[in-house]
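Q: coords below, sequence missing:
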């Protein structure tokens, strides 16, 4: 048989694909795909925000609570927009007037406009309560963080102190502290703040212990990051949301505590308007001028209920979200 030629050409090879230019993604403008993804995330965030607003208005109780908070914050920040009356101006000729067109909440025993005194007293009452909660968050959060990351011995000592704080009723503890510190707005803020430390410390400890076992914390520890930096950069930011949600609820309790101490005479000295002092002054006129105590008390109750309602909603959102 004749032999096949060895130099016969084979099938034609496929043409080589054209060389693609190498794109350096580390410099230059953002790739189109990444920009589209980022725009998509922004759009989804906006849709989620609109959905949350719609869901809020489907919850009339929460919406009403937010409106109450906005109104009270407006009183505290810009009282002159809501009333032009002087809260310290006495007019004995118009003393103990019932609520009417000229005086929406009536007048007190010296003829001072009660609505103006409630509005102008909001800043002092609300500011004292917020300062108390801020003190409680700082002290309680620090105690909880130390107990959550320290050893068993430190954890046991800190939590026994927290148990003692929780065993004493908040108002009784505040009375003991303010009796030792003296009268005044700052002393009331410290006294009420001490009463909020225990609950915030317990929640802070639980959240820190939950977060410190996360993979990102272990990765940072294996990378050689120092313990304090891990606590500040990774643990505290992820453990803070539940604590802040609890702080909103504690604001309602703090407002009630500040008013209680003001009612007992430990708050701002007269004639400064303060909610607790207003209610205390009106108790001598419950029969002849019921509005002196009832109407400021209703404002106080509305604010406390609104703060608790918003705080519970934030806690529920934090658990489900």
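A: In hand now; what should we look at? Everything quoted here is computed from the prediction, not taken from an experiment. Residues are numbered from 1 along each chain as shown.
Q: from here on, contacts and neighbour counts on C-alpha atoms
A: Will do.
Q: what's the first helix or strand after the helix ranked longest in the chain?
A: Using DSSP state H, we find that the single longest helix of the chain is helix 114-149. Next helix or strand after helix 114-149 toward the C-terminus (DSSP states H and E): helix 152-167.
Q: and the strands in the stretch 201-321 of the chain, which stretches?
A: Assigned by DSSP state E, counting those that start in this stretch, the stretch 201-321 of the chain shows no strands.
Q: how about the helices in it?
A: For the stretch 201-321 of the chain, the helices defined by DSSP state H, counting those that start in this stretch occupy 215-222, 227-230, 236-263, 275-282, 291-320.
Q: to residue 167, which of those lies closest?
A: helix 236-263 (16.6 Å; Cα to Cα).
Q: helices or strands up against that closest one?
A: Under the contact criterion of 3 or more Cα pairs under 8 Å, 6 or more residues apart in numbering; DSSP states H and E, helix 236-263 touches helix 114-149, helix 185-211, helix 275-282, helix 291-320.
Q: now do the buried residues in it.
A: Neighbour-count burial for helix 236-263, counted by 16 or more other Cα atoms under 10 Å, picks out 236, 238-263.
Q: give the other helices and strands that the longest helix of the chain contacts.
A: Counting contacts by 3+ Cα pairs under 8 Å, 6+ apart, helix 114-149 packs against helix 60-77, helix 152-167, helix 185-211, helix 236-263, helix 275-282.
Q: OK, contacts around residue 205?
A: When contacts are counted by Cα atoms under 8 Å, 6 or more residues apart in numbering, residue 205 touches 141, 143-148.
Q: if we use 7 Å, what do you get?
A: For residue 205, the contacting residues are 144-145, 147-148, by Cα atoms under 7 Å, 6 or more residues apart in numbering.
Q: use this one as the comparison:
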């Protein structure tokens, strides 16, 4: 490990440690969220209320000293409530743009499945294009730009589930789960004299993050590892229990996620284990199972793990 990579690992681990002062026992979730941030992707977090989804995003924003915005999605929310709107200024006798919450660096899209497909599309288009168009004028979003969207898995009445084409725009889908007993006791201890989020201080700058996002793109991916990625993704399209397999966008997403994970592991190259570890998090939400698979109680992650086991792992030589 060269000195530069060692310094990178130290800085990233310091960031993760800082966030973990708020998110007790959720190191893997934090690490995977940072992977998405470094890979310039976005995260869909599906879990029950009260497990810390909002605190995760706020602690990331505070640790990086970035602008945090929160959008509470409701059935009556309009696309302009997300992107912003032009308002006529009588004094200046001209229209002036009032930016919406999408113009932040770190954006929490809370309960995204509670709003109409039209408003969902306004957010998801912004995520993909990294700009918004209001009154015919295109405006770039801030850099860095990261969205963490949440949805509640137990309340389906009055919701608008994201279609497969929109799920495909999230780099990673995560679930946090409840803490174990000792972790929950630690949370109580830390919350005795105020919320831990109030004590979070920045440990990285915007410039540091942008530099690391650039470095992720320089992480080497060999021809054999690229072949391995494509074989895994292609096999999802051939599996008898998968009705809709992963798209070519998924292959790109898996490569970028593996590159970011390699950087966190202090390597300037991707190994097959990086791909194996990231594949369920990147690919599972992009699959649509057959009725037979659902009847048998199969899950997308189970099918992926089985598929990955049957895919030959490349051996690097030289």
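A: That came through fine. Small disclaimer: the values here were computed from a predicted structure and weren't measured.
Q: TM between them?
A: Put the two chains on top of each other and the TM-score (TM-score structural alignment, normalised by the length of structure 2) is 0.25; 135 aligned residues with a Cα RMSD of 6.3 Å.
Q: residue 208 of structure 1: which of the helices of the stretch 201-321 of structure 1 is closest?
A: When the helices of the stretch 201-321 of structure 1 are compared by Cα to Cα, helix 236-263 sits nearest residue 208 of structure 1, at 5.7 Å.
Q: thinking again about what came up before, turn the helices and strands packed on helix 236-263 of structure 1 into TSV, including distance to residue 52 of structure 1.
A: Formatted as TSV, these follow (distance: least, Cα to Cα, whole Å):
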stretch	distance to residue 52 of structure 1
helix 114-149	26
helix 185-211	26
helix 275-282	34
helix 291-320	11
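Q: so which of those helices is nearest residue 164 of structure 1?
A: Evaluated with Cα to Cα, these place helix 185-211 nearest to residue 164 of structure 1, the distance being 8.4 Å.
Q: measure how that closest one sits relative to helix 114-149, angle-wise.
A: Going by axes from the mean of the first three to the mean of the last three Cα atoms, to 10 degrees, helix 185-211 of structure 1 is angled at 40 degrees with respect to helix 114-149.
Q: need the helices for structure 2, in chain order.
A: Along structure 2, counting by DSSP H, helices occupy 3-20, 27-38, 53-64, 79-83, 117-129, 164-167, 181-190, 206-217, 223-236, 248-264, 272-283, 291-295, 300-309.
Q: can you give me the buried ones in the third one?
A: Within helix 53-64 of structure 2, the residues scored as buried using 16+ other Cα under 10 Å are 53-64.
Q: what packs against it?
A: The contact analysis (3 or more Cα pairs under 7 Å, 6 or more residues apart in numbering; DSSP states H and E) places helix 53-64 of structure 2 against helix 3-20.
Q: helices and strands around the helix it packs on, which ones?
A: On a contact count with 3+ Cα pairs under 7 Å, 6+ apart, helix 3-20 of structure 2 meets helix 27-38, helix 53-64.
Q: take the ones you listed and lay them out in a markdown table including distance to residue 84 of structure 2.
A: Shown next, in a markdown table, are the helices and strands packed on helix 3-20 of structure 2 (distance: least, Cα to Cα, whole Å):
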| stretch | distance to residue 84 of structure 2 |
| --- | --- |
| helix 27-38 | 24 |
| helix 53-64 | 22 |
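Q: okay, now residue 301 of structure 1: neighbour count?
A: Counted with other Cα atoms under 10 Å, residues neighbouring residue 301 of structure 1 total 15.
Q: what separates it from residue 316 of structure 1, distance-wise?
A: The gap separating residue 301 of structure 1 from residue 316 of structure 1 is 22 Å, by Cα to Cα, to the nearest Å.
Q: how much space between residue 281 of structure 1 and residue 228 of structure 1?
A: Taking Cα to Cα as the measure, residue 281 of structure 1 and residue 228 of structure 1 are separated by 51 Å.
Q: so between the two, which is more surrounded?
A: Neighbours were tallied for residue 281 of structure 1 and for residue 228 using other Cα under 10 Å; the higher tally belongs to residue 281 (15 against 10).
Q: ok, residue 264 of structure 2 touching residue 7?
A: No - contact criterion Cα atoms under 7 Å: residue 264 of structure 2 and residue 7 do not qualify, at 10.8 Å.
Q: between those two, which has more neighbouring residues?
A: Set side by side, residue 264 of structure 2 and residue 7 show more neighbours around residue 264, with 23 against 13, by other Cα under 10 Å.
Q: ok, now which ones touch the more buried one?
A: Residue 264 of structure 2 makes contacts with 9, 12, as judged by Cα under 7 Å, 6+ apart.
Q: ok, 10 Å please
A: Applying Cα atoms under 10 Å, 6 or more residues apart in numbering, we find residue 264 of structure 2 in contact with 5-6, 8-13, 31, 34-35, 38, 216, 258.
Q: now, which of those residues sits nearest residue 139 of structure 2?
A: Nearest to residue 139 of structure 2 out of these is residue 38 (Cα to Cα; 23.1 Å).
Q: burial of the closest one, as a residue count?
A: By other Cα under 10 Å, neighbour count at residue 38 of structure 2 equals 28.
Q: quick one: contacts for it?
A: Neighbouring residues of residue 38 of structure 2 by Cα under 10 Å, 6+ apart: 32, 144, 146, 209-217, 256-257, 259-261, 263-264.
Q: TSV for the helices of structure 2, including distance to residue 94 of structure 2?
A: Converted to TSV, the helices of structure 2 look like this (distance: least, Cα to Cα, whole Å):
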stretch	distance to residue 94 of structure 2
helix 3-20	44
helix 27-38	38
helix 53-64	35
helix 79-83	19
helix 117-129	25
helix 164-167	36
helix 181-190	51
helix 206-217	34
helix 223-236	51
helix 248-264	42
helix 272-283	46
helix 291-295	56
helix 300-309	53
